[in-house]
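Novice: from the sequence below, what's the structure:
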Amino acid sequence: MAVTNSLTNNNFPGVAALLEVMRRLRDPETGCPWDLKQTLTSLIPYTIEEAYEVAAALTEGNTDDIKDELGDLLFQVVFYTQLTGEQGLFDFDQVAQQTADKLIRRHPHVFGDTTAQTDAEIKQQWEQIKQQERADKGADESVFAGIPANLPSMLLAQKLQKRAATVGFDWEHLAPVLAKIKEEIAEVEEELERTNPSQDAIEDEIGDVLFAVVNLARHAQVNPEHALRRTNLKFKQRFQAIERRLAKQNQRAEDLNLEQLEAEWQRVKQQTQSD
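Specialist: I've put the predicted structure just below:
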């Protein structure tokens, strides 16, 4: 491609080529009409979609898909910085430099003279530096300052719990975490068994269960979003295996009752566990 060939002298020719492609797409006279219509806010849904597609590709493990989806997500960053550059705010290089500076600042055990070694020490140091950065910016003094309210609920729960833990509001062992889940499940059961259960109360109690499970994942050093994504993929693959088995018998899932489907599920489960 001519654009790529003309930029190969750059230390990062791929990045330079992508930036030039973006510039051409936004050219007021010769650019793409769709790209010219976009704004910082109109791109938000596409960015969220691309982030989820990256996560899906990483979960499924196809190298070509991972590279492709990472490229799509990188293009979102390039698009945003093209728009901010046009507005005289900042460009791609400034974003990259600021991020590099931030990472250096937050890793003094690598780039400085501190001696943090264990994961716990590094995490504590990271949080202390972030807290100081928020204070320097004059941010809200709340422990939750800077956490976006519109994060996906599971990620938000995890971040709220981690921040509360930085000031000591956390259990030190798994036993009370597990006990809390059992307690919350019992409260769901209690509400469901009422003569006239309240849907609002049921939703509230189930939310408490989910929040407690996220807490368990955090204490077990498991990312709850990753764990649920793996389970979603596993469920999908197993049910699709059932559909394939049935198709060979000229049957469909809707032709079977729940007991028969459960039997098929167990067969597929045993097969996948033995593979």
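Novice: from here on, contacts and neighbour counts on C-alpha atoms
Specialist: Fine.
Novice: tell me how far the nearest residue to residue 170 once chain neighbours are set aside lies from residue 36.
Specialist: Excluding the flanking residues, the one nearest residue 170 by CA to CA, 6 or more residues apart in numbering is residue 164, at 7.1 Å. Distance of residue 164 to residue 36, given as CA to CA, to the nearest Å: 44 Å.
Novice: same deal with residue 233?
Specialist: Remark: distance between residue 233 and residue 36 (CA to CA) = 37 Å.
Novice: next one: residue 150
Specialist: For residue 150, the distance to residue 36 - CA to CA - is 27 Å.
Novice: wait, isn't the residue nearest to residue 170 in contact with residue 143?
Specialist: Yes. Residue 164 is in contact with residue 143 according to CA atoms under 8 Å; the separation is 6.8 Å.
Novice: pull the contacting residues for residue 59.
Specialist: Residue 59 sits next to 229-230 when contact means CA atoms under 8 Å, 6 or more residues apart in numbering.
Novice: so between residue 150 and residue 36, which is more surrounded?
Specialist: residue 36 (14 against 8; other CA atoms under 10 Å).
Novice: spatially nearest residue to the more buried one (excluding sequence neighbours)?
Specialist: residue 26 (5.4 Å).
Novice: quick one: that neighbour and residue 32 touch, right?
Specialist: Yes. Under the criterion of CA under 8 Å, residue 26 makes contact with residue 32 at 6.6 Å.
Novice: ok, the two, which is more surrounded?
Specialist: Per other CA under 10 Å, whichever of residue 26 and residue 32 has more neighbours is residue 26, with 22 against 14.
Novice: check which helix or strand residue 272 maps to.
Specialist: Secondary structure from DSSP states H and E places residue 272 in helix 258-274.
Novice: who does that helix touch, helix- and strand-wise?
Specialist: Here helix 258-274 is seen to pack against helix 224-248 when contacts are counted using 3 or more CA pairs under 8 Å, 6 or more residues apart in numbering; DSSP states H and E.
Novice: buried residues in the helix it packs on?
Specialist: 224-225, 238-239, 241-243, 245-246 (16 or more other CA atoms under 10 Å).
Novice: one more, for comparison:
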Amino acid sequence: MINNERLAETVRGLVELVARLRGPGGCPWDAKQTDATIKIYLIEEAYEVLDAIENGSPDELCSELGDLFFQVLFLCQLSAERGDFDFVRVVEKITEKMVRRHPHVFGKANVANAEEVADNWNRIKREENGQSESFSSQLMSVPGNLPALLRSHRLSERASKAGFDWKSAGAVWEKVEEEFHELGAAVSAGDSNGVSEELGDLLFSLVNLARFWNTNAEELLRMANRKFLRRFKRLEKVLNAKGIGMKEATAEQMDLVWEEGKARGE
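Specialist: Below is the predicted model of the structure:
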């Protein structure tokens, strides 16, 4: 259970620290920052939080969440200096929003399952934003700055709610095969523009195949990246143990070590 006095003291202390960094006699680097310069750090810290979650380290997660929270407070300080809003208003608004979007908890609404909760959430969100009930407007509201694979997942997910979807995972697989053959034709023709377009179509189809198998292509590619890094690290370690540097190793030597690692499930 969080101690309320400790909560208030620690949050106030960090808010005051950020203000001091930005104020007279503070840090010259922090004083120069703007929303535009800080946004990239916000994204980086968010991804470091994801890494910490995937690494399963509570200490690392605690540290990275702190770094992310600092970026949020920094942006609040910039806005407060302009007279737009402050951290208190941010907390007030998100509290009001969560209460409003959970009428089954804080109101009298009844829901039968998690799907009805999600439907209510989306309806209330549209009402808040003054969006029309059209499915096109719902697709347009998917943030453009999302990672491309995740955005494709969200777009196709919302299109599915309009009935625009494949009937089965098998039908999606047929679409994947179709796009693969079209990519092959573009490659054979030496059509660089066609290759680019067909690669995009194939990726979009693969995103939907993942969705039909109740997973997310963004997460799958993150997992594949981690696996590649793990195997590459092993490859270099094994070659070095044999007195072979990466740049001196032949393709055959690298392939042999790589396949040995795969066979062991590493």
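Novice: can you pull the TM-score for these?
Specialist: Once superposed, the chains reach a TM-score of 0.89 (TM-score structural alignment, normalised by the length of the second structure), with 263 aligned residues with a CA RMSD of 2.4 Å.
Novice: what's residue 82 of the first structure aligned with over in the second structure?
Specialist: Under the alignment defined by TM-score structural alignment, residue 82 of the first structure corresponds to residue 77 in the second structure.
Novice: show me the contacts for its match.
Specialist: Listed by CA under 8 Å, 6+ apart, the contact set of residue 77 of the second structure reads 18-19, 86-87.
Novice: among these, which are located in strands?
Specialist: Counting by DSSP state E, no part of the contacts of residue 77 of the second structure is found in strands.
Novice: returning to that earlier point: trace the residue nearest to residue 170 of the first structure over to the second structure, please.
Specialist: Taking TM-score structural alignment, residue 164 of the first structure has residue 159 as its aligned residue in the second structure.
Novice: assign the residue nearest to residue 170 of the first structure to helix, strand or coil.
Specialist: Assigned by DSSP: H, G, I helix; E, B strand; the rest coil, the conformation of residue 164 of the first structure is helix.
Novice: with the one 4 residues further on instead?
Specialist: In terms of secondary structure, residue 168 of the first structure is coil; the call rests on three-state DSSP.
Novice: just checking, residue 202 of the first structure touches residue 188?
Specialist: Yes. Between residue 202 of the first structure and residue 188 there is a contact at 6.3 Å, judged by CA under 8 Å.
Novice: more neighbours: those two, which one.
Specialist: residue 188 (20 against 17).
Novice: and the more buried one, what does it touch?
Specialist: Residue 188 of the first structure neighbours (CA under 8 Å, 6+ apart): 202, 205-206.
Novice: same check, this time on residue 19 of the first structure
Specialist: residue 78.
Novice: so where does it fall, helix or strand?
Specialist: Using DSSP H and E, residue 19 of the first structure falls in helix 13-25.
Novice: now that helix: which residue numbers in the second structure?
Specialist: Taking TM-score structural alignment, helix 13-25 of the first structure hits residues 9-21 over in the second structure.
Novice: what comes up buried for the matching stretch?
Specialist: For stretch 9-21 of the second structure, a neighbour-count test (16+ other CA under 10 Å) marks 15, 18-19, 21 as buried.
Novice: ranges for the helices of the first structure?
Specialist: 2-5, 13-25, 33-37, 44-60, 63-86, 92-106, 108-111, 119-136, 153-165, 174-192, 199-219, 224-248, 258-274 (DSSP state H).
Novice: which one in the second structure is aligned with residue 259 of the first structure?
Specialist: Under the alignment (TM-score structural alignment), residue 259 of the first structure maps onto residue 252.
Novice: how about residue 218 of the first structure?
Specialist: That one, residue 218 of the first structure, aligns with residue 211 by TM-score structural alignment.
Novice: can you pull the contacts of its match?
Specialist: Contact analysis of residue 211 of the second structure by CA under 8 Å, 6+ apart lists 153, 157, 217.
Novice: let's have these in TSV, adding distance to residue 106 of the second structure.
Specialist: Output for those, formatted as TSV (distance: CA to CA, whole Å):
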residue	distance to residue 106 of the second structure
153	31
157	28
217	35
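Novice: gap between the alignment partner in the first structure of residue 225 of the second structure and residue 74 of the first structure?
Specialist: Matched by TM-score structural alignment, residue 225 of the second structure corresponds to residue 232 in the first structure. For residue 232 of the first structure, the distance to residue 74 of the first structure equals 26 Å [CA to CA].
Novice: got it, and residue 212 of the first structure?
Specialist: Residue 212 of the first structure is 34 Å from residue 74 of the first structure, where distance means CA to CA.
Novice: those two: who's more crowded?
Specialist: Remark: of residue 212 of the first structure and residue 74, residue 212 carries more neighbours, 23 against 16, as counted by other CA under 10 Å.
Novice: doesn't residue 111 make contact with residue 117 of the second structure?
Specialist: Yes. In this structure, residue 117 of the second structure is within contact of residue 111 by CA under 8 Å, at 6.5 Å.
Novice: who has more neighbours out of those two?
Specialist: Between residue 117 of the second structure and residue 111, residue 117 has the larger neighbour count (other CA under 10 Å), namely 18 against 13.
Novice: how about the more buried one, what's its match in the first structure?
Specialist: Per TM-score structural alignment, residue 117 of the second structure is aligned with residue 122.
Novice: residues touching that match, list them.
Specialist: residue 116.
Novice: do you know how far it is from residue 55 of the first structure?
Specialist: 25 Å.
Novice: residue 32 of the second structure - how many residues pack around it?
Specialist: 9.
Novice: ok, the residue mapped onto it from the first structure - contacts?
Specialist: Using TM-score structural alignment, the partner of residue 32 of the second structure in the first structure is residue 37. When the contact criterion is CA under 8 Å, 6+ apart, residue 37 of the first structure has no partners at all.
Novice: try residue 63 of the second structure
Specialist: No contacts exist for residue 63 of the second structure under CA under 8 Å, 6+ apart.
Novice: how near is residue 148 of the first structure to residue 208 of the first structure?
Specialist: Residue 148 of the first structure is 20 Å from residue 208 of the first structure, by CA to CA.
Novice: now residue 246 of the first structure
Specialist: For residue 246 of the first structure, the distance to residue 208 of the first structure - CA to CA - is 39 Å.
Novice: ok, and the closest non-adjacent residue to the residue nearest the centre of the second structure?
Specialist: What sits nearest the mean C-alpha location of the second structure, by CA atoms, centre = their mean, is residue 147, with 6.3 Å. Of all residues not flanking residue 147 of the second structure in the chain, residue 218 sits nearest, at 7.8 Å (CA to CA, 6+ apart).
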